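I need the structure of the sequence given here:
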Amino acid sequence: MSFVQTAVTGELKSFEERTYSKVIWRIIPLLFVCYVVAYLDRVNVGFAKLQMLQDLKFSETVFGLGAGMFFVGYCLFEVPTNLLLYRIGARKVMTRIMVTWGVISCLTMFVTTPTEFYFIRFLLGVAEAGFFPGIILYLSQWFPAERRGRVTALFMTALPMSGVIGSPASGWILQTFAGVNGWAGWQWLFLLEGMPTVLVGIVVWFYLDDKIESAK
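Predicted coordinates:
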């Protein structure tokens, strides 16, 4: 009897491991990409700073205030966004977050005045609000507490990878595309790093499941 129980228990554990492994490989790679593009859209203003100051004649104060407006919008709308995510599901909210912030990031290329800069950065913060906590909430719906630490650690590897990818990519865009079609390098930076976010957001809509019960 003991042998049978041991065999059954071992088989159940093996099945559980295979199941969670499939879930990890379905969810984590896409969330990894989501975080990378989110990081790029959040920090590309820093890479664009020198060219923007020169072209738009912004002072350091104007630029610093504009960059900080992102966090005002982010903080104000973080909790409401996560409540919405919990209420209507990850797929809808994550798609909304990524598509809107990608579009807003692209629109930053048309900024010409300090007021426009403040406004677009505030909107970017509003659009991206709830993204990271929302992902953690989403993972908590798929993985029990004893597995959540490992899964979160896998997802968090996107943070250093974002820096590895983002810095050279941004520098390359600023240098290579400067003057193309009459646009400055910083304008191309916002456009080319904003467009992938929109595309990834569309992928989220078709690929992610709102919850375990609706998983295919």
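
contacts and neighbour counts: CA atoms only from here.
Noted.

Tell me the spacing between Ala153 and Glu128.
For Ala153, the distance to Glu128 equals 22 Å [Cα to Cα, to the nearest Å].

Between the two, which is the more surrounded one?
Set Ala153 next to Glu128 and count neighbours by other Cα atoms under 10 Å: Glu128 wins out with 28 against 10.

List the contacts of the more buried one.
Counting by Cα atoms under 8 Å, 6 or more residues apart in numbering, Glu128 touches Ala38, Tyr74, Ile97, Met98, Trp101.

One more, please, to line up against the first structure:
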Amino acid sequence: MPLLFVGYVVAYLDRVNVGFAKLQMLSSLHFSEAAYGLGAGFFFIGYFLFEVPSNLLLHRFGARRWIARIMITWALLSMVTAWVHTPLMFYVVRFLLGVAEAGFFPGMILYLTYWFPSHRRGKMTALLMAGIPVSGLLGGPLSGYLMHACNGTWGLEGWQWLFIVEALPSLVLGFVIYRCLDDRVADAKWLSSEEKRLIQDEIDADAVVRTHGSVRAVFGSARVWLLCLVLFGVVMGSYAIGFWQPTIIRGTGIDDPLMIGLLTMIPYSVALISMITVGRHADRTRERRWHVVVPALVAACGFSLCAANGDSSLLSMIGLTLAVSGVVSALPMFWALPTAFLGGSGAAAGIALINCTGNLAGFISPTVIGWLKGYTHTLASGLVLTACTLTLSAVLILVFIPARLVNR
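Presented below is the predicted three-dimensional model:
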């Protein structure tokens, strides 16, 4: 779990650091808001197209080899972003970065099903996805510092140093994972034979109740496609934060990148506590639906507050804290829903399908919000749209996902 956690921290950092780079990148390269939004979103087109094949390959060849391959290739492409100088180059590199990273997160969710039964997986998924707020806690100040202190060093601007330096941990960790990660319980030399048997018995007993065990069953399931839509709404909120949080803070009158980076620590600190607390409570009560619904509605309220008070630093920070805490708590709890009934190759395909389809919001969110900001000269309309998608996701869960299917 520590190794997976660190991997997810650096993955999320490399995925959304373009939101900080934007503070200097747009003026340096003369990009429009719409061009930035489109480029930020192109990542998710590559991600969408290669997600299911990548996860099936992970299931076949093992997490150790495949996750290591993913991390090394995306680190190299993230570094290359430092040298783009036209919108087309930006679009191509972001697309290839999505191709490289495809399969990383659903591969980790699938990997957890190899090691933990459903009644323990909520807490473990929350621990894994604690990488999001921790990435924000570390990445915000680091990104702000690099852009502030390294601007002009060796002829490179601060935003270029950001992409280069923040890709290095992914590159190193890729080799560490290849050397250290165990694919299955049976491969773990640090477990005794009795411990291996006990864990595997729990996993096998958990697998008996799963109903979607093949790729065909997954693609023909209305419930799986419904969860794709639910995740789409929640991810709209996630990337509204990832790509636009620095812009929201700057809109209140704070211009220094380092100060903006430090202020992002506040929402992520609260979110870290929130998601761990919610994950533990969900496993203790074995209730899954409301542990997604309530955080999603809290996030919707937070985005609405930001939209209505964009010129107030205090109210915007309160809104951002609610939004970040809600989204970050809802995401790991969401994954308890599909993993409750997906198994075998169906789990590999289903988790990847839900994740890649839901993550199309990563393309829609920055593209639409960027276009709306350019058209209306304010982020308010985009934030209201995000609040609506989160509310819709909460309603769909309550109406169409029966408690008996997922509460265990």
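
Would you give the TM-score for this superposition?
The TM-score (TM-score structural alignment, normalised by the length of structure 1) is 0.85; 189 aligned residues with a Cα RMSD of 1.0 Å.

before we move on, the earlier item: sort out for me which of the contacts of Glu128 of structure 1 are in helices.
Judged by DSSP state H, helices contain the following of these: Ala38, Tyr74, Ile97, Met98, Trp101.

buried set for the helix or strand where Lys373 of structure 2 lies?
Element membership of Lys373 of structure 2, judged by DSSP states H and E, is helix 361-376. Judged by neighbour count using 16 or more other Cα atoms under 10 Å, the buried positions of helix 361-376 of structure 2 are 361-373.

Tell me which stretches of structure 1 form helices.
2-56, 60-88, 90-107, 114-128, 131-142, 145-156, 158-176, 185-207.

now those as a markdown table including distance to Ser214 of structure 1?
Listed next are the helices of structure 1 as a markdown table, based on distance: least, Cα to Cα, whole Å:
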| stretch | distance to Ser214 of structure 1 |
| --- | --- |
| helix 2-56 | 13 |
| helix 60-88 | 13 |
| helix 90-107 | 11 |
| helix 114-128 | 25 |
| helix 131-142 | 12 |
| helix 145-156 | 20 |
| helix 158-176 | 27 |
| helix 185-207 | 12 |
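
Just give me the match in structure 1 for Leu96 of structure 2.
Aligned by TM-score structural alignment, Leu96 of structure 2 pairs with Leu123 of structure 1.

Touching, that match and Phe70? I think so.
Yes. Look at Leu123 of structure 1 against Phe70 with Cα atoms under 8 Å: they come within range, at 7.3 Å.

Return the residues in contact with Cys66 of structure 1.
No, residue 66 of structure 1 isn't Cys; it's Gly. Pro114, Phe117, Tyr118, Phe119, Arg121, Phe122.

Kindly indicate which of the residues you listed lies nearest Thr81 of structure 1.
For those, the residue nearest Thr81 of structure 1 by Cα to Cα is Phe122; the value is 15.3 Å.

picking up where we left off before, CSV please, covering the ones in helices among the contacts of Glu128 of structure 1 and showing distance to Trp186 of structure 1 and neighbour count.
CSV is the format used below for these (distance: Cα to Cα, whole Å; neighbours: other Cα atoms under 10 Å):
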residue, distance to Trp186 of structure 1, neighbour count
Ala38, 18, 23
Tyr74, 23, 22
Ile97, 23, 23
Met98, 21, 26
Trp101, 17, 27
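
quick check, nearest of those to Arg87 of structure 1?
Taking Cα to Cα as the measure, Arg87 of structure 1 lies nearest Ile97 of those, at 15.1 Å.

Please pull up the equivalent of that closest one in structure 2.
In structure 2, Ile97 of structure 1 lands on Ile70 (TM-score structural alignment).

got it, and Gly66 of structure 1?
So, by TM-score structural alignment, Gly66 of structure 1 is matched to Gly39.

superposed on structure 1, where does stretch 39-51 of structure 2 end up, distance-wise?
On superposition with structure 1, the mean distance recorded for stretch 39-51 of structure 2 (mean Cα distance after the TM-score superposition for structure 1) is 0.8 Å.

returning to what we had before: trace the next helix or strand after the helix holding Lys373 of structure 2 over to structure 1 and give me the residue numbers.
The element immediately downstream of helix 361-376 of structure 2 (helix or strand, assigned by DSSP H and E) is helix 380-400. Alignment note (TM-score structural alignment): helix 380-400 of structure 2 is unmatched in structure 1.

what's next to helix 380-400 of structure 2, contact-wise?
229-231, 233-234, 236-237, 240, 289, 292-294, 296-297, 299-301, 303-304, 306-308, 310, 368-369, 372-373.

again, only using 7 Å
Contact with helix 380-400 of structure 2 is made by 230, 233-234, 236-237, 289, 293, 296-297, 300-301, 303-304, 307-308, 369, 372, as judged by Cα atoms under 7 Å, 6 or more residues apart in numbering.

Repeat that for stretch 134-152 of structure 2.
Contacts of stretch 134-152 of structure 2 (Cα under 7 Å, 6+ apart): 9-10, 12-13, 20, 157-159, 161-162, 257-258, 261-262, 264-265, 268-269.

Over in structure 1, find the residue span stretch 257-277 of structure 2 aligns onto.
Stretch 257-277 of structure 2 corresponds to no residue of structure 1 when matched by TM-score structural alignment.

how far is that stretch from where the chain is centred?
Put simply, stretch 257-277 of structure 2 sits 15 Å off its chain's centre (Cα atoms, centre = their mean, to the nearest Å).

mind listing what's buried in it?
Neighbour-count burial for stretch 257-277 of structure 2, counted by 16+ other Cα under 10 Å, picks out 257-272, 274-276.

Check stretch 27-39 of structure 2 too.
Neighbour-count burial for stretch 27-39 of structure 2 flags Phe31, Glu33, Ala34, Ala35, Tyr36, Gly37, Leu38, Gly39 (criterion: 16+ other Cα under 10 Å).

Once you drop chain neighbours, what's closest to Ser105 of structure 1?
Nearest residue to Ser105 of structure 1, sequence neighbours excluded (Cα to Cα, 6 or more residues apart in numbering): Gly194, at 5.2 Å.

What's the match for the one you found in structure 2?
Using TM-score structural alignment, Gly194 of structure 1 sits opposite Ala167 in structure 2.

I figured that match hits Ala75, correct?
Yes. Using Cα atoms under 7 Å, Ala167 of structure 2 is in contact with Ala75, at 4.9 Å.
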